[in-house]
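1. Need the 3D shape of this:
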Amino acid sequence: MTATASSPTPAAEAQPANSRSRVILASLVGTTIEFYDFYAYATAAVLVFPILFFPTGDDTTALLASFAVFGAAMVARPIGAIVFGHFGDKYGRKATLVASLLTMGIATFLIGLLPTYDQIGWWAALLLLVLRLAQGFALGGEWSGAALVATENAPKGQRAWYGTFPQLGAPLGFIIANGVFLAINLLSPSREWFFEWGWRVPFLFSAVMVIVGLWVRLRLVESATFTKAARQGAIRKLPLGTVFRHNWRELVLGTFFMLATYVLFYLMTNFTLSYGTKAADLETASATAAAAAEASGKPFDATAFAAQFYPGLGFTYTDFVTMQIFGVVFFGIFTMLSGPIADRIGRRRLLIWVTSLIIAFGLSFNYFLMPQLDPKFTGALTMAFLVFGFTLMGATFGPMGALLPELFPTNVRYTGSAIAYNVASILGAAVAPLIAVALWAAADGEPWPVGVYLSVMGVLTLVALIISKETKDVDYDEAGLGADTQLAEAEAEVSSL
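-> Okay, the predicted model is just below:
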């Protein structure tokens, strides 16, 4: 079964039907909203959810439970990649992108309305898990569709540059989500009000952003690349089967391309927020925990607390998030700079250099993140760490918007790039916060094992890049299997049932 499409005029074939501004806005605005929703949960997973949804009586256990639900969304992302990829490769990119945005927006809005553990017990955690899975499912289809809208409408020789616009949604979404949380935290009349109502505002606010994103995306028209593939009879009935049969090597390589990127990003956001705001000494941490227990009317066991205590940098939430936001500015800048560089020297060459630097960066964690005798030095080294880390994040994340889609022909491009991107989220992101916290605790508060973990993941990515081929000059209009091959394989599929 092939998708139908009207034959475009010669003028339509000569240039993309979507204007440059429409392509940039549709790919940028949508991913900004999607990542805003995702990061709103990530921030709450550290600040709010361990207290309101996982009150286990042990800070470490509560934080790990919150991170486990955070990571569960990564498991849902490949499922979303398969479902949205199927419809995106079979019926087009536009409707699929609208559906993914709606799914993410509704799930995020409902998180803002959830009752807490004190109100309905463990049902609260279960509902949070369901909505978190819905977020992951939606994000599984969002990124690839946005990357395809950008790159399939890009002028010749500028695919990596256009591919950075959906990537830019990640730093923008982070800044907006954390900026909203920061503003609410500063404006909250009391700690009790923040935990009662304030934390809900960023989730409810997402509804406004979704309306804007839908307005932009509904104005898109389908790319000439996809309509050409449809006209040639290359659209497959089961894109998933095609990509596993004919492009399994590209799936494996694409997954490992993204591995170090994912680990780096979630260490720079989730882990550093936990480590940076954890008290630097037991006395301060114990006093803070005792005061919190007294305010909530719960008993406090100082001996048990000391047994599970591991130190951090001792920054306040406000100070550390402000530092993170400053670092993420470099994330955005180098995301944009990486595109033209990748168009000029190639994606592979650029990423080999950047991944090598990520490996070296992972071995420097103790130098940057161990508390110093002078708090000024601690602040300066931590700020340098965030700037370096987010700079590398931008340089490695930016080219992925072109690199992963370039691995696959048009008729399985959505499915293939989405699966590679999101399977990497399980290997690199779902487990990263859990592994980082476990390594941090096992090393009695020293961060060096976390850095070694990043370096090992970087080595795996580097090997994948070294054995791969450059994709800068691939024919992006290559549709995939033609109608004759498609019919033969369909008959083979039927006969094998």
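
2. For the rest of this, base every contact and every neighbour count on C-alpha atoms.
-> OK.

3. Buried residues in the biggest helix by length in the chain, which are they?
-> Longest helix in the chain, counting residues (DSSP state H): helix 59-91. By neighbour count on 16 or more other CA atoms under 10 Å, the buried set for helix 59-91 is 59-60, 62-91.

4. for stretch 102-120, same thing?
-> 102-112, 114-117.

5. Out of those, list just those in helices.
-> The helices, defined by DSSP H, take in 102-111, 117 from the buried residues of stretch 102-120.

6. Here is the second sequence; please produce its structure so I can put it next to the first one:
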Amino acid sequence: MTSSTAVSNPATQRRVAFATIIGTTIEWYDFFIYAMGAGLVFAHLFFKPAGEEIGLLLSLATVGVSFLFRPLGAFLAGHFGDVIGRRTILVITLILMGVATTLIGILPTFAQIGIAAPILLLLLRILQGVSAGGEWGGAVLMVVEHAPADRRGRAGAMPQIGVPLGFLLASGVMALMTGIVSPGKAFLEWGWRVPFLLSIVLIVVGYLVRRSVEESPVFTEIAERGQKTKAPVLVLFKRHWHLVILAALVFVGNNTVGYMTTGGFLHSYSTGKLKMDTTAVLVASTVAAAVWFVATLIAGRLADSIGRRNTFLIGFAVQALMAFPLFWLVNTATLPGLYAALILLSVGLGLTYGPLAAWYAEIFPVSVRFSGVAITYAIGSILGGAFAPTIAQALLEATGTTYAVSWYLLVATLVGAAATLCLRDRPGIPLGPDHEAEQASGATMFAPNVSHREVAGKQ
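-> Below you'll find the predicted structure:
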């Protein structure tokens, strides 16, 4: 078996895709259920002494703080993923996320234990950040490295759809709880805890599914040859730092806009400022997540037919066109306006998220691929989504209008589009260890693109 043909049979590819979807859905359910709790109840339960407005800012800030620890998770997972394998890291990150989420569900509030409550909440959110930092890279490489070259785009969309599915599940469960439990006292006392406690059930399912899949054939080949890099993170930043920066900025364009919904800002704005019904807003978010899911799947297919780069540019165009209409529609304080805003935004988000996995995997050489993918994604998350809800809330309070927030989203989108234009599309590039030289060259538009035939001719 050569590295150029090191792909799995169709049955194995389907098992890996299913395991990836299940695992990432559960991971992101845990992550997003926290963001919804931050937008809806944590300000009252954990930061009430700070006052209503400052308490909400602090609550949303805890959503962002976890992103600062994603690089730690990415560094650890990247190192060990390149050294001991993809599958083991996926199981560990899944368990870590589930434990942190479940513990939040039993956490005492400020009224019960004082300042220790928000401190413990923050620590558990940090654990979620570490887990999320390591999760995505492993999931991406497991599915993309199992796939044939002409189907990497749609294969890479599998871990991507876990994000909208996780958001759909989180918003659906939270909507169910606000619908069957009084949104007042009962929900604040115990109703909000149920979605967090459900994580313990989901984590068992995810663990069993992920343990059942085979290791990536690319990593298996590296291990058999004894070609594993001892310090992949150091090599990454020494030789490929420019790729990390550009690819991270691509993700900034998606992540900043995405966290208007998944980060809790639109939930708090719609239910607080606009006085819309909490359950109705959560149901609208659930529908938008379904659209995001479909758009992400379509983007994976488009990435295989028209290229990763072109699909991104179409998505960024949709996002840019929606930057101002998003709030024009939401500010009608009507459900049709909210639905239209969230659905149209979700189309752009799907188109700028679906191709990301395949493109990232094809940018970095195999010896540092896990480290490159995971760390780049984590840095993009910090620069983009980490404090996007907090920044949006601060802009709203400082200006009294959502126009400043729209400008913020437009600038982030243009940054992502500019970075996209700087990277080269490389569909079909061999991913195995025989083609390290080709993988390490020509990923940006500023460097010559060297094919494996040219590399072989020089040897």
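
7. Just give me the mean distance for the longest helix of the first structure relative to the second structure.
-> Taken over the aligned residues, the distance from helix 59-91 of the first structure to the second structure averages 0.7 Å (mean CA distance after the TM-score superposition for the first structure).

8. Where does that helix end up in the second structure?
-> Aligned by TM-score structural alignment, helix 59-91 of the first structure corresponds to residues 52-84 of the second structure.

9. Can you measure across the matching stretch, start residue to end residue?
-> Stretch 52-84 of the second structure stretches 48 Å from its first residue to its last (CA to CA, to the nearest Å).

10. Now find how far off-centre it is within its chain.
-> How far stretch 52-84 of the second structure lies from its chain's middle: 12 Å, per CA atoms, centre = their mean, to the nearest Å.

11. What segments of the stretch 301-450 of the second structure are helices?
-> In the stretch 301-450 of the second structure, the segments counted as helices under DSSP state H, counting those that start in this stretch are 308-322, 325-330, 335-351, 356-363, 369-381, 388-399, 403-422, 436-439.

12. Quick check: which of those is buried the most?
-> Highest mean neighbour count among those (mean count of other CA atoms under 10 Å): helix 369-381, with a mean of 29.

13. That one corresponds to what range in the first structure?
-> Mapping helix 369-381 of the second structure onto the first structure (TM-score structural alignment) gives residues 413-425.

14. Could I get the full set of strands for the first structure?
-> In the first structure, no strands are defined using DSSP state E.

15. what's the spacing between the aligned partner of Leu404 of the first structure in the second structure and Val373 of the second structure?
-> Residue pairing (TM-score structural alignment): Leu404 of the first structure is matched to Tyr360 of the second structure. In this view, Tyr360 of the second structure and Val373 of the second structure are 6 Å apart by CA to CA.

16. and what of Ala417 of the second structure?
-> Distance, Ala417 of the second structure to Val373 of the second structure, using CA to CA: 19 Å.

17. Same question for Phe167 of the second structure.
-> When distance is defined by CA to CA, Phe167 of the second structure is 22 Å away from Val373 of the second structure.

18. can you check Val194 of the second structure too?
-> Distance from Val194 of the second structure to Val373 of the second structure, by CA to CA: 34 Å.

19. ok so, going back, of all the buried residues of stretch 102-120 of the first structure, which two lie farthest apart?
-> Maximum pairwise distance in these, criterion CA to CA, is 27.4 Å, between Leu102 and Tyr117.

20. and the gap between the most centrally placed residue in the second structure and Ala132 of the second structure?
-> Computing the C-alpha centroid of the second structure and ranking residues by CA atoms, centre = their mean puts Val163 first, at 6.2 Å. Distance, Val163 of the second structure to Ala132 of the second structure, by CA to CA: 11 Å.

21. is it possible to export the helices of the stretch 301-450 of the second structure to a markdown table including distance to Ile180 of the second structure?
-> Output for the helices of the stretch 301-450 of the second structure, formatted as a markdown table (distance: least, CA to CA, whole Å):
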| stretch | distance to Ile180 of the second structure |
| --- | --- |
| helix 308-322 | 34 |
| helix 325-330 | 26 |
| helix 335-351 | 20 |
| helix 356-363 | 38 |
| helix 369-381 | 34 |
| helix 388-399 | 28 |
| helix 403-422 | 33 |
| helix 436-439 | 54 |
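
22. now for Ala107 of the first structure: what does it line up with in the second structure?
-> Under the alignment defined by TM-score structural alignment, Ala107 of the first structure corresponds to Ala100 in the second structure.

23. So which bit of the first structure is the lengthiest helix in the second structure matched to?
-> The helix that spans the most residues within the second structure, counting by DSSP H, is helix 116-146. Taking TM-score structural alignment as the measure, the first structure aligns residues 123-153 with helix 116-146 of the second structure.

24. buried sites along that stretch?
-> 124-125, 127-129, 131-153.

25. same thing with stretch 169-189 of the second structure?
-> Buried, per 16+ other CA under 10 Å, within stretch 169-189 of the second structure: 169-178, 181, 183, 187-188.

26. could you measure the residue nearest to Gly482 of the first structure when sequence neighbours are not counted against Leu214 of the first structure, distance?
-> Nearest residue to Gly482 of the first structure, sequence neighbours excluded (CA to CA, 6 or more residues apart in numbering): Ala234, at 4.9 Å. Separation of Ala234 of the first structure from Leu214 of the first structure (CA to CA) stands at 29 Å.
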